[in-house]
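1. Predicted model, plus sequence, below.
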Amino acid sequence: MTARGTARGPGRWIEHWEPEDPDFWREHGERVARRNLAFSILSEHIGFSIWSLWSVLVLFMGPEYGIDAAGKFFLVGMATLVGAVMRVPYTFAVARFGGRNWTVVAAAMLLLPTLAAFAVMEPGTSYGTFMLVALLTGVGGGNFASSMTNINSFYPLHRKGWALGLNAGGGNIGVPAVQLAALAVIATVGAGQPRVLLGLYLPLIVVSAVCARRWMDNLAPVRNDTGAARESVRDAHTWIMSFLYVGTFGSFIGYSFAFGLVLQNQFDRTPLQAASLTFVGPLLGSLIRPLGGLLADRFGGGRITLWNFAAMAAATGVVAVASQGESMPLFLAGFIALFVLSGLGNGSTYKMIPGIYRAKALARGLTGEEADTYGRRLSGAAIGLIGAVGALGGLGINLAFRQSFQATGTGTAAFVGFLAFYAVCFLVTRQVYTRRRRGPEEATSRAGGAHEENGAERTPAFAGV
């Protein structure tokens, strides 16, 4: 068995793909999957950088721009909103056009918001114009969904946690990368030269599109399945996982976009001082995401996610205390811990998705390739929706900060709200995915778990996802 490329349609197509077959994977599949993963990461990395452009462009916007803190948080929040919405069509674009073909298109589309920002970034530009250009950067947020959907199809179930974590982590590093680039620009040519930063990214966008065209592949067996899409929308687990992903990825992207503004407005940091700290948390959160997937592969995503939410609540409590007491060192320690934990949770929650749908297949009595196919269909359809809803958490965080700073001048109230939300996420994860049950009438979970005879204690079917 081979992974054969054909001339079907534009681009390179692989007609035969069976990653769950050990012989196929060892002899052909793994090599091809790794190559596609590498260039998927590159494209997604640049996409995240462009999506998060306004988290650093606002640092260049001094008093001469005439925009207050609330207005800046709103600019950043709207970029987050469009990026979240774009994830849904981007998910289905992979099956419609091919993963390789769509990666080329998605990468090239990043030129639009970058060139637009290059044209308008100067004092005197209207707030409405800035808002329109910020909205355009949402196309970079869509890259994540198409990239994850594509890579999900390349890897077998037992490798998905690591592969999806690496793909997402490499993409997430685009956030601290653009923040480091901004730091370098501010430190060398000053806070009045945002066009230098934008000029750095224009050739990188072209490189990512060219690399995708040259070295990636389309998988012919991957097709849009409207039946799977409808089934995933009706499935309670799609919405439960969307909620949990709001807590992990929504936190990561929301904090990444807002961190610099919080430092500027709560602790009176200069643009250079804020930029010198902003990148640290997103960098650590990105680097640890593959570890979250790896731990989930080994111990189960539900277990890792459960205790991760408990730790996120504790770290948020530290940040709230530091915010109230205006302790910069304690604030930084707690906030960076939040970034690390959100990255870890990103990896563990995404690993849960294919495991949940395969567990549902087994609960239906399916076995072998039939169960694998069912799991791939449903998880592929659900990933885009879960990713989109999760990203909306970033909008919620920025709006919460905006309201908190407007009302009190600090972010303390927002952090108290975040703490309560993580507590709810902990309870939901425990109830649905990790709680032990007794008795045959209780052992069958509402989502389709199997029961244990004689009332023996047993974890529900989804505890190992």
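-> Looks like it came in fine. A quick note: this is a predicted structure, and the numbers were derived from the prediction, not measured.
2. going forward, measure contacts between C-alpha atoms and count neighbours the same way
-> OK.
3. is it true that Phe405 touches Asn398?
-> No. In this structure, Phe405 is not within contact of Asn398 by C-alpha atoms under 8 Å, at 10.5 Å.
4. Neighbour count for those two, which is higher?
-> When Phe405 and Asn398 are compared for neighbours, Asn398 comes out ahead with 29 against 21, by other C-alpha atoms under 10 Å.
5. Now the more buried one: which helix or strand?
-> helix 368-408 (DSSP states H and E).
6. so what secondary structure elements neighbour that helix?
-> Helices and strands touching helix 368-408, by 3 or more C-alpha pairs under 8 Å, 6 or more residues apart in numbering; DSSP states H and E, are helix 69-97, helix 138-154, helix 226-234, helix 236-245, helix 251-266, helix 328-363, helix 412-429.
7. putting a second one here so we can go through both:
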Amino acid sequence: MTTETARQGRSGGRWIQQWDPEDGEFWERTGKRVANRNLIFSVLSEHIGFSIWSLWSVMVLFMGKAYHVDPAGKFFLVAMPTLVGAFVRIPYTVAVARFGGRNWTVASALLLLLPTLAAAYVMHPGTSYTTFMLVAALTGLGGGNFASSMTNINAFFPMRRKGWALGLNAGGGNIGVPVIQLVALAVITWAGAGHPRLVLGIYLPLVIIAATCAALFMDNLAPMKNDTGALAGVLREKHTWLMSVLYIGTFGSFIGFSFAFGLVLQNQFGRTPLQAAQLTFIGPLLGSLIRPLGGLLADRWGGARITFWNFVAMAAATGLVTYASAERSLALFLPGFIGLFVFAGIGNGSTYKMIPGIFEAKAQDRIAGGATAEQAAAWSRRMSGAAIGVIGAVGALGGLFINLAFRQSFLTAKTGTPAFASFLGAYAVCFALTWAIYLRRPTGSTVTAGTPALAQV
């Protein structure tokens, strides 16, 4: 332990002073066991975070006529947490290096008590719409947990295992969305739509359990330090913004559809709250479970290749959903919409594999410029960690766009068909972008430094 490390307070039983997962001997001897343990409890905390983040996607199912909130207002309610969650992802990413991954996981889990307790206080007829919006904004804190968790786990695993680890971490967190929807379904089924506080009563102890487990079983990595240079660097890097667009298409779709699914079923197909709750969890559940498969496929075949074909599939599924929406055919709509969740889940895994792959490929240019392999690897880890936070923040805004598109579509056309048509165009842009930047093999004078390597990410 260096004097500088001690001065920064990075000492004690929960701080790991040296960490080199790329060293095969170190990884097999101790690294794998420690990394997997941190992964398990990171998933638990992130899972609860996602549940609280998506809280208002189920609270609106309890809001009958007595609440005096129209469909457009409900779409705004479920959009607000997405907006806040996107903005807090940057400071949450920085907090991992500033306070330590374990310490920040404990703190961020305990912060989830604020929106949960606030929702329990205001969730009754007679509360003003402004109050509902403010409390919904508080649940955006749960969206920040994803960014800090992914940045932390990214540092624990070697490059060859990042696709699987990040996919499992994110997938386990994403399952928090369908789980809270299943909890809401159980409450509505057994107690009726007049008891939303039962959902909140279930999650309050779960928040405390997640924080306690993080405190007892997770670790901080002392070598992780705040690096404003890396953050500034990724903001200047064009691939950060290109990948943000792709992540808007995958994760933005997943979270946006998850929040809006129940409202679409009620407004497009006249489902009751109970009928909607019986269906809303299916898509998010499948999309969450399959996300690690997206990472594994990307590890095997390359993230860009999987992402490209995934966007093609999302466009095809959206075509089916658009037709079903126009025909008001629930029998066609459900398999098409659930397919969108599945492909969004696969794409979430493959795009996150691409991020460290891109910076690993660009690190080879630094070696060619005179940097050592160790310096290049350190640069790659710094940049990919910072990029994960930025891309995760921008990508989350896709959920906001989707809910605003649905709101406008139902306001003007009384149907979701125009919104689905716009999503179809967006997915076409995403698969064209993936092919042009990360798959197409340039020839002749168009080849630039790093381009051939990027074709393999």
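-> Received it, and whenever you're ready, just let me know what you need. Model, not experiment: these values are computed from the prediction.
8. of all the helices and strands packed on helix 368-408 of the first structure, which lies closest to Gly161 of the first structure?
-> helix 328-363 (4.7 Å; C-alpha to C-alpha).
9. The closest one versus helix 251-266: what angle between them?
-> Put simply, helix 328-363 of the first structure runs at 160 degrees to helix 251-266, going by axes from the mean of the first three to the mean of the last three C-alpha atoms, to 10 degrees.
10. Measure how buried Thr443 of the second structure is and give me the count.
-> Thr443 of the second structure has 9 neighbouring residues, counting by other C-alpha under 10 Å.
11. I'd like to know how far the residue positioned nearest the centre of the first structure sits from Arg234 of the first structure.
-> For the first structure, Phe249 is the residue whose C-alpha lies nearest the centre (C-alpha atoms, centre = their mean; 5.0 Å). Using C-alpha to C-alpha, to the nearest Å, we find Phe249 of the first structure at a distance of 23 Å from Arg234 of the first structure.
12. from what I can see Val210 of the first structure touches Val104, true?
-> Yes. The criterion here is C-alpha under 8 Å, and Val210 of the first structure meets it with Val104 at 7.2 Å.
13. Compare neighbour counts for those two and give me the winner.
-> The residue with more neighbours, out of Val210 of the first structure and Val104, is Val104; 20 against 16, by other C-alpha under 10 Å.
14. Please name the nearest non-neighbouring residue to the more buried one.
-> Of all residues not flanking Val104 of the first structure in the chain, Ala209 sits nearest, at 4.8 Å (C-alpha to C-alpha, 6 or more residues apart in numbering).
15. what helix or strand is the aligned residue in the second structure for the one you found on?
-> With the correspondence set by TM-score structural alignment, Ala209 of the first structure lines up against Ala211 in the second structure. Using DSSP H and E, Ala211 of the second structure falls within helix 197-217.
16. so the next helix or strand after that helix corresponds to what in the first structure?
-> Counting by DSSP H and E, the next helix or strand C-terminal to helix 197-217 of the second structure is strand 220-221. Aligning strand 220-221 of the second structure against the first structure (TM-score structural alignment) gives residues 218-219.
17. what does that stretch contact?
-> Gly11, Arg12, Trp13, Ile14, Glu15, His16, Trp17, Gly98, Gly99, Arg100, Asn101 (C-alpha atoms under 8 Å, 6 or more residues apart in numbering).
18. Against Leu198 of the first structure, how distant is Arg303 of the first structure?
-> Arg303 of the first structure is 42 Å from Leu198 of the first structure, by C-alpha to C-alpha.
19. which one of these two has more residues nearby?
-> Looking at Arg303 of the first structure and Leu198 with other C-alpha under 10 Å, you find the greater number of neighbours at Leu198, namely 24 against 20.
20. Hmm, that one is touching Ala119, no?
-> No. Using C-alpha under 8 Å, Leu198 of the first structure makes no contact with Ala119, being 9.9 Å away.
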